[in-house]
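>>> I would like to see how this sequence folds:
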Amino acid sequence: MRHSGIVHAQLAHQIGLLGHTDRVVVADMGLPLPRHVPLIDLALVTGTVPFAAVLDALLDEIVVQGHVIASEALEGVAGTWFDERADRLGLRTTLDHESFKQRLPQVAFAVRTGEATPYANVILECGVPF
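Model (predicted):
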C-alpha cells in the first residue's frame, strides 16, 4: 500500500499509463465528458472533492509541459487558481469554452471533481522529467 501521494487505485493506475504528450482533464462537476473517455469520478457532493486539491495532487505526481483552459476562466476564481500554479503548469493555451470542450475526446482520462466554480476545468499535457 502506498503511504503518500495519490492512493486512489483507479487514479494511480491511470497516471501510471501516461506518457509524453498524453493529456488529462481535471473537471468541475458539470463539464460534459465524452462517454468513451475513462472517468475517475471523485465527486461526492457539491464542493467535495475540490478542484484545487485534485489539481495539486496531480501536479505532485506528473510532469506537465502545458495546459489548456477556457478563456472564460480567467475572469473568475478558477483563473486565480491557474495563475497561482503557473510555474507548475507549463505553457498556457486559452480557448473559448466551446473549443475547450471539443478537445475532450482526445484526453487519456478525465478526473471529475465536486467543484461548482464556473470554468474550473483544465487539460494537462504531460511532459518528461528530463
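
>>> When you work out contacts or count neighbours from here on, use the C-alpha atoms and nothing else.
Noted.

>>> longest single helix anywhere in the chain?
helix 51-61 (DSSP state H).

>>> now for it, which elements pack on it?
Counting contacts by 3 or more C-alpha pairs under 8 Å, 6 or more residues apart in numbering; DSSP states H and E, helix 51-61 packs against strand 23-27.

>>> packing partners for the strand it packs on?
Partner elements for strand 23-27 (3+ C-alpha pairs under 8 Å, 6+ apart): helix 51-61, strand 109-112, strand 122-126.

>>> coming back round to it: show residues contacting the longest helix of the chain.
5-6, 15, 26-28, 81, 88-89, 113-115, 120 (C-alpha atoms under 8 Å, 6 or more residues apart in numbering).

>>> What are the buried residues along that helix?
For helix 51-61, burial by neighbour count (16 or more other C-alpha atoms under 10 Å) applies to F51, A52, V54, L55, L58.

>>> Could you tell me how far the fourth one is located from L18?
Looking back up the chat, that one is L55. Note on L55: its distance to L18, by C-alpha to C-alpha, to the nearest Å, is 16 Å.

>>> for comparison, sequence B:
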Amino acid sequence: MPMIQSGILNPHVLDLVARIRHTNTLVISDWAFPFWPQIETVDISLTHGIPTVLDVLDLLKQNFKIGQIWQAEEFTTNNSAETIARFDSSFAEIPDIAVARLPHIDFKKQVPQAIGLIRTGDPTPYGNIILESA
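Next comes the predicted model:
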C-alpha cells in the first residue's frame, strides 16, 4: 500500500515543506494572522483551536531539521505560564535549537521572506512561529 500512513497527510502541507531548503523559512500561524499575498499560504484551520501551532510543529519536527525559531516577544506577556511552558517544552525537544523572541513588528517583517505559511486554528495570542531550516 503506497499511500502515506502516518505523519503529515495533507498534500498541500507536504508539497510546501518539500520545497524548503537550507536556511529557508516557514511560518506557522494562528487563525487571525494577516494574509500575505506574496507568499504561499496553506490554510489547515478547521475550527477554533484545531489544529494548533504546536500540533503542526510536533509533526514537522519529526522530519524537518530546524535550526532557528523566531517568535514575538509579546507571546510571553500575553499568555499564561502554562502556555509559555508548553511552547518552551516543545522547542526544547529539538536538538541544538536557537529560539529568538523579537518585537511583533520585527517578527512580521520577516514573514515576506518565507517560502510559505501554514495557517492553523490556534487562538494563542502571539503564538505564531517562524522556522528556519538548518
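
>>> before we move on, the earlier item: which of the helices and strands packed on strand 23-27 of the first structure sits closest to V68 of the first structure?
Within these, the stretch nearest V68 of the first structure is strand 122-126; the backing value is 5.0 Å (C-alpha to C-alpha).

>>> Provide the aligned range in the second structure for the closest one.
Aligned using TM-score structural alignment, strand 122-126 of the first structure spans residues 129-133 in the second structure.

>>> Same question for stretch 53-70 of the first structure.
With TM-score structural alignment as the criterion, stretch 53-70 of the first structure aligns to 55-72.

>>> For D28 of the first structure, see how far away L44 of the first structure is.
For L44 of the first structure relative to D28 of the first structure (C-alpha to C-alpha), the value is 12 Å.

>>> neighbour-wise, which of those two wins?
D28 (25 against 13; other C-alpha atoms under 10 Å).

>>> quick one: the counterpart of that one in the second structure from T23 of the second structure, how far?
Using TM-score structural alignment, the partner of D28 of the first structure in the second structure is D30. D30 of the second structure sits at a distance of 23 Å from T23 of the second structure (criterion: C-alpha to C-alpha).

>>> quick one: the helices in the first structure?
9-16, 51-61, 77-84, 86-89, 97-102.

>>> Show me what the third one is packed against.
The reference is to helix 77-84 of the first structure. Secondary elements touching helix 77-84 of the first structure (3+ C-alpha pairs under 8 Å, 6+ apart): none.

>>> what's the distance between it and the middle of its chain?
13 Å (C-alpha atoms, centre = their mean, to the nearest Å).

>>> In the first structure, which residue is most central in space?
The centre of the first structure sits closest to V26, judged by C-alpha atoms, centre = their mean, with a distance of 2.3 Å.

>>> residues contacting that one?
Contacts of V26 of the first structure by C-alpha under 8 Å, 6+ apart are F51, V54, L55, A110, V111, R112, T113, N121, V122, I123, L124.
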